[in-house]
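Enquirer: structure of the sequence below:
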Amino acid sequence: MLKSLALRGMPETTGGEMAADPLETAWKLQAGLADSTGKADAKASFALAVQSTALVLLGVLTSAGKSPGNPQHGISLVLLWAGAAILACGACCAAAAVSPNLRKERRGPHPDDDVLFFGHLRHWDPTELEAALKSKDLLPNLSRQIVVMSEIAWTKHRRVQWSFALAAVGSAALGLAAILK
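Expert: Prediction:
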C-alpha cells in the first residue's frame, strides 16, 4: 500500500522506503477513503434507481392485469412475487448504503476532541478552531477518522455488493416467471 502511495506523488528515499511525514500520509489515506466512499455511494444510487424503476414497472404492469407471471401457473406466480421481494431487498441494501452515517461512537467523546468530523466542527467557534488547528497534533484525530471512515466505506461497499447480487437473483426470478406463461 505504501508503494501505491508513492506512485501517487509521495516522495521516496533512495532505498525505496517512504520519506513522508506521517501526517501527510494520513491525509492522503483519508482522501483515498473519501474517494472510495463517494464511489460506493454512486454505485448504490445507480442500483437504487434501477431496482426502484423495475419495481415500479412491475407494480404498474401487475395493477393493469399484465403481470409477467401466469396466475394460472403456481410456480410462475411464486417466482413473480419472490423476484419482486428479492428486488425490494436489493433496493433496501442500496438505500442503506447511501444513507448518511452520523454515528458518534469512535469519533471522540466530546466535540472539542475532534476537529475533523463535521458533526463536531459545527460546535466550534471559528477563533477557537483556528487556535486548535495551529496548536493541536492532528495525527491522533486523523488516525481515528481514517479507521472510522474505513469501517463506513467497507459497510457501504458490502451493502452495494449485496444490492447487486439481490438484483441479479430477483431479475432472474422475474424472467423465469415471464417465461413460464
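Enquirer: contacts and neighbour counts: CA atoms only from here.
Expert: OK.
Enquirer: so how far is stretch 152-172 off the chain centroid?
Expert: Put simply, stretch 152-172 sits 10 Å off its chain's centre (Cα atoms, centre = their mean, to the nearest Å).
Enquirer: now do the SS call for residue 124.
Expert: coil (DSSP: H, G, I helix; E, B strand; the rest coil).
Enquirer: to compare against the first, here's another:
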Amino acid sequence: MITFIKKQLRRAAPADPEPVKSDKEALETTWKIHAALVDWTGKVDAKAAFAVALESAGITTIVALSAEGRLFGALQGCLQQVTYYLAIVALVVAAGCAMWVVMPRLRMRHVGKEWPENFIYFGHLRYWDAGPLQDKIKQTDLLPVLTKQLIGMSRIAWTKHLLVKLSMICASIGGISLLTCGLLVRASIQ
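Expert: This next block holds a predicted model:
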C-alpha cells in the first residue's frame, strides 16, 4: 500500500523546472531580480513619503482645530474624547510607520564583520580598496554573493511594504475617528 502511494505521489509531483542553461544566464537573471527589488524598494519609499505627508496633514488639522473656540477645543463626553484621542494615536502611529519605512537600513553593527566576503552593498564596499576589491571580484563566484544580497534586500522590501500597509490602515482609522469626532461635536452627541 505504501509503495502504491509513493508511486502516485511521484506521478502527481510537478516536473522539475528546466535548469538554467549557464552560469552567465543565472547571473543575468539574478541581476534582473536585483533590479526589480531596487525598483520595488524605491516605489514603497515613495508610497511611504506620500503617506507621511497625508498623516502629517491630519495631525496638523488636529492641532489647528484643537485651539480654544475651534471644533475640537472643548470636547464633551466620553465618546467625543475617545474618538479624538484614537485619531491622534492612530495618526501618530501611522506617521511613525511611514517614517520607519524611509529610514535607511545601514546595518552598521553587521557590515564591519561581513565586508571581507561581500561587495554588492555599498556598506561593504566602503571598506574595500580598489586593488583588493578587483582581485576579490575576479576570484569569487558572484552568484552566491548576489543571491545572499537578494535575500537581504527582499527582507527589507517585505518589511517596508508591511509598514506602509500598517501606516495606511492606521491613517484610515485615524481619519475615520477624526471625522466621527467632528460629527459628534457638531451634533452635540457626548
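Enquirer: grab the most central residue of the first structure for me.
Expert: residue 156 (2.7 Å; Cα atoms, centre = their mean).
Enquirer: now check the second structure for the residue matching residue 163 of the first structure.
Expert: With TM-score structural alignment defining the correspondence, residue 163 of the first structure maps onto residue 167 in the second structure.
Enquirer: please apply the same query to residue 115 of the first structure.
Expert: That one, residue 115 of the first structure, aligns with residue 119 by TM-score structural alignment.
Enquirer: apart from its neighbours in sequence, what residue is nearest its match?
Expert: residue 125 (5.3 Å; Cα to Cα, 6 or more residues apart in numbering).
Enquirer: residue contacts, that neighbour?
Expert: 115, 118, 119 (Cα atoms under 8 Å, 6 or more residues apart in numbering).
Enquirer: quick one: contacts for residue 115 of the first structure?
Expert: Contacts for residue 115 of the first structure (Cα under 8 Å, 6+ apart) come out as 121, 129, 133, 138, 141.
Enquirer: give the buried subset of those as a ChimeraX selection command.
Expert: Here is the ChimeraX selection string for the buried members of these, based on 16 or more other Cα atoms under 10 Å:
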select :121,129,138,141
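Enquirer: assign a three-state SS to whatever residue of the first structure lines up with residue 91 of the second structure, would you?
Expert: Structural correspondence for residue 91 of the second structure with respect to the first structure (TM-score structural alignment): residue 87. Following three-state DSSP, residue 87 of the first structure is assigned to helix.
Enquirer: just tell me what residue 179 of the second structure corresponds to in the first structure.
Expert: In the first structure, residue 179 of the second structure lands on residue 175 (TM-score structural alignment).
Enquirer: what about residue 63 of the second structure, how many neighbours?
Expert: 13 (other Cα atoms under 10 Å).
Enquirer: what's the answer for residue 88 of the second structure, then?
Expert: 22.
Enquirer: likewise for the one 5 residues further on?
Expert: Counted by other Cα under 10 Å, the residues lying close to residue 93 of the second structure total 18.
Enquirer: what comes up buried for stretch 23-42 of the first structure?
Expert: 25, 26, 29, 30, 33, 36, 37, 40, 41.
Enquirer: cool, and stretch 62-78 of the first structure?
Expert: For stretch 62-78 of the first structure, by 16+ other Cα under 10 Å, it's 67, 68, 69, 70, 76, 77, 78.
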